[in-house]
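Undergrad: Quick one: sequence and predicted model below, then my questions.
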Amino acid sequence: MDHLESLCARAWPVLAEVPLGDWLMRAADGFTGRANSTLTCGDPGMPIPRALGVIEGFAREHGIKPTAHVVIGSPPEQAIEAAGWRVDLDHPGGAESLVMTGPLEKFADGVAESRDLPGWWELTAGSEVSPAQRHVLGSGTNVCFAGTVENGSENGTVVAAVRGAVVEDVLHVARLAVRPSHRRQGLARRLMGELAGWGLEQGATTCALQVAEHNEPAIRLYEELGCAEHHRYRYWVPAVS
């Protein structure tokens, strides 16, 4: 689990990153929980209550909410709870997320073309893209901006989009989105197949993605593509913040 979490973190570049023993404190101006929390895999190199104090200082320095990204059932989780932190039930993406993995060859179909289309950013990040969003989504050495354009025209509207990033032999999949007017047409499945084909060309063999536990349609899609739950994580915050 720790190695996979580390690969997912490397696929999601942040503005500020500071190691704390094996842990990794991360900040990106509040854009996504993953980019603005401390990954708590391994040993922080100090007692956990003290490490949590360091996390709070890092969060204050970067203007973000002090948050720990914790694999459910991992050794640090019980100590974090005992230190007085609580599960962040108010997190916008939900309190708990699944990490799912699957073999790319099982659903690869075609090869996605990476295109930095204006509509791609609008669909995946919103109408006004912040510097933090552009950094997290746009940085990296092996990233694909895959999109489906209405009627296949270069000047058409981007109706489906997804981001892929290859780290070692893993294709990290994120920001899969389809416009409401074009849902239930198989666009997400088709785009995932094309992204998988791109990943295979880059030397990846496995996909990894994170999805909120309440996002049942997405979970069903990924299961149909051959993905299965690998583990779960949730965010912890100070009980009084």
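TA: Great, that's in hand. Remember, it's a predicted structure, so these values are computed and weren't measured experimentally. Numbering: from 1, shown residues only.

Undergrad: contacts, neighbours, all on C-alpha from now
TA: OK.

Undergrad: For D116, which non-adjacent residue is spatially closest?
TA: The spatially closest residue to D116, leaving aside those adjacent along the chain, is F145, at 6.2 Å (C-alpha to C-alpha, 6 or more residues apart in numbering).

Undergrad: Over to stretch 29-44 now: how far is its first residue from its last?
TA: 23 Å (C-alpha to C-alpha, to the nearest Å).

Undergrad: does the residue nearest to D116 really touch V158, like I thought?
TA: No: counting by C-alpha atoms under 8 Å, F145 does not reach V158; the two are 11.5 Å apart.

Undergrad: which of the two has more neighbours?
TA: Remark: of F145 and V158, V158 carries more neighbours, 24 against 20, as counted by other C-alpha atoms under 10 Å.

Undergrad: Neighbours of the nearest residue to the more buried one once chain neighbours are set aside, how many?
TA: Of all residues not flanking V158 in the chain, V149 sits nearest, at 4.4 Å (C-alpha to C-alpha, 6+ apart). Neighbours of V149 under the rule other C-alpha under 10 Å: 18.

Undergrad: Quick check: the gap between the residue nearest to A239 when sequence neighbours are not counted and T38.
TA: Spatially, and ignoring its direct neighbours in sequence, A239 is nearest to W85 (4.8 Å; C-alpha to C-alpha, 6+ apart). Between W85 and T38 the computed distance is 14 Å (C-alpha to C-alpha).

Undergrad: ok, now E201?
TA: Counting by C-alpha to C-alpha, the gap from E201 to T38 is 32 Å.

Undergrad: same check, this time on H135
TA: With C-alpha to C-alpha as the criterion, H135 and T38 are 18 Å apart.

Undergrad: When the two are compared, which one has more neighbours?
TA: Between H135 and T38, T38 has the larger neighbour count (other C-alpha under 10 Å), namely 28 against 15.

Undergrad: Could you verify my assumption that that one touches G21?
TA: No: using C-alpha under 8 Å, T38 is not in contact with G21, being 11.5 Å away.

Undergrad: In addition, the following structure is provided for comparison:
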Amino acid sequence: MSVLDDLLRRGWPALSEVDVDGWVARVSGGVTQRANSVAPLAVPPDVGSAMARVERLYGAHGLPAVFQLGPTVWPPDLDERLAARGYRYGSPTTVEVAEVAPVLSRLPSGAPSAITALPDEEWMDLWWAVDGRGDDVARDVARWILTAGPALYGSVRDERGVAAVARLALVGEWGGLYCMAVRADARRRGLGSVVLRGVLSAAVGLGVRRCWLQVRASNAAARALYAGAGFTEAARYHYRTQVRG
């Protein structure tokens, strides 16, 4: 397992993980692809048999089988095998990394962020309104995922309330940026940069020196923001999703 694989797993943990001959099958009630996909971190003795077991496992939960094909993929031709099996390609994503100190030196100053160790309801309301999918049960699962490991939660307020939020997962000297969200009427005011500066500044006092984030490869605006802050691409991943009849 690469360092990035370990960070991605610990930064966004699943409700449960099942070992399938070296593959890690994550199951979380269908809430987010990351927490409901297979991390293929070792070569199973019989790849075809392992695929069938994965499909039965997810099927028992009413879910399609999904594979996250990231920095570590075993066997190396797994993407081709899944494509031949009819799995659909999707969600190409870049993993970007940076040293915290240079990022902070590039980010503009702004209104101070509130930083907490747990997300309050206002934080959850904004993030869920921007990026959430599902009912109250799904929101409860999402809250469990968010709080299953140590993290910082930043928010920026304006006259209408919480205007921007972010989560920084804490994994040793690394911080993982997740859940960046800005209220629709508060965009293009630099609040994303303000809340990013807030969580990173707070994390420095906890020993965080490096950071990572994940962003859709097609999100040109977000990638430009992060490039301007000093992030560089370290890896890519995508998903393969079972197409069920």
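TA: The structure has been received and is ready for your questions. Keep in mind the model is a prediction, meaning the values are calculated, not measured.

Undergrad: care to give me the TM-score?
TA: After superposition, the two chains reach a TM-score (TM-score structural alignment, normalised by the length of structure 1) of 0.86; 231 aligned residues with a C-alpha RMSD of 2.4 Å.

Undergrad: which residue lines up with the residue nearest to D116 of structure 1 in structure 2?
TA: Under the alignment (TM-score structural alignment), F145 of structure 1 maps onto Y153 of structure 2.

Undergrad: same check, this time on G102 of structure 1
TA: Per TM-score structural alignment, G102 of structure 1 is aligned with A98.

Undergrad: For L221 of structure 1, which non-adjacent residue is spatially closest?
TA: L221 of structure 1 sits nearest to R189 (C-alpha to C-alpha, 6+ apart), 7.3 Å away.

Undergrad: thought the one you found was touching E223?
TA: No: between R189 of structure 1 and E223 there is no contact under C-alpha under 8 Å: 11.3 Å.

Undergrad: on that earlier part again, which residue in structure 2 lines up with the residue nearest to L221 of structure 1?
TA: By TM-score structural alignment, R189 of structure 1 lines up with S193.

Undergrad: Tell me which stretches of structure 2 form strands.
TA: For structure 2, strands defined by DSSP state E occupy the ranges 16-20, 23-27, 38-40, 66-69, 88-99, 114-116, 151-158, 161-171, 174-182, 210-216, 232-241.

Undergrad: quick one: the second one to structure 1 mean distance?
TA: When structure 1 is overlaid, strand 23-27 of structure 2 sits 1.2 Å from its aligned residues on average, using mean C-alpha distance after the TM-score superposition for structure 1.

Undergrad: now that strand against strand 16-20, angle please.
TA: Interaxial angle, strand 23-27 of structure 2 versus strand 16-20 (axes from the mean of the first three to the mean of the last three C-alpha atoms, to 10 degrees): 150 degrees.

Undergrad: same question, the last one
TA: Angular relation of strand 232-241 of structure 2 and strand 16-20 on a 0 to 180 degree scale: 80 degrees, by the same axes, to 10 degrees.

Undergrad: so what does strand 232-241 of structure 2 touch, helix or strand wise?
TA: strand 66-69, helix 78-84, strand 88-99 (3 or more C-alpha pairs under 8 Å, 6 or more residues apart in numbering; DSSP states H and E).

Undergrad: With the first one instead?
TA: Counting contacts by 3+ C-alpha pairs under 8 Å, 6+ apart, the secondary-structure elements packed against strand 16-20 of structure 2 are strand 23-27, helix 47-60.

Undergrad: That one vs structure 1, average distance?
TA: Mean deviation for strand 16-20 of structure 2: 1.9 Å (mean C-alpha distance after the TM-score superposition for structure 1).

Undergrad: I'd like the distance between the residue lying closest to T94 of structure 2 once chain neighbours are set aside and T93 of structure 2.
TA: Distance criterion C-alpha to C-alpha, 6+ apart; nearest residue to T94 of structure 2, sequence neighbours excluded, is R236 at 4.4 Å. For R236 of structure 2, the distance to T93 of structure 2 equals 6 Å [C-alpha to C-alpha].

Undergrad: Not counting residues beside it along the chain, what's closest to S37 of structure 1?
TA: S37 of structure 1 sits nearest to T67 (C-alpha to C-alpha, 6+ apart), 4.8 Å away.

Undergrad: Relative to A161 of structure 1, how far out is that neighbour?
TA: In terms of C-alpha to C-alpha, T67 of structure 1 sits 29 Å off from A161 of structure 1.

Undergrad: for S74 of structure 1, same thing?
TA: On the measure of C-alpha to C-alpha, S74 of structure 1 and A161 of structure 1 end up 33 Å apart.

Undergrad: okay, those two: which has more neighbours?
TA: A161 (27 against 15).

Undergrad: Counting neighbours, what do you get for D158 of structure 2?
TA: 11.
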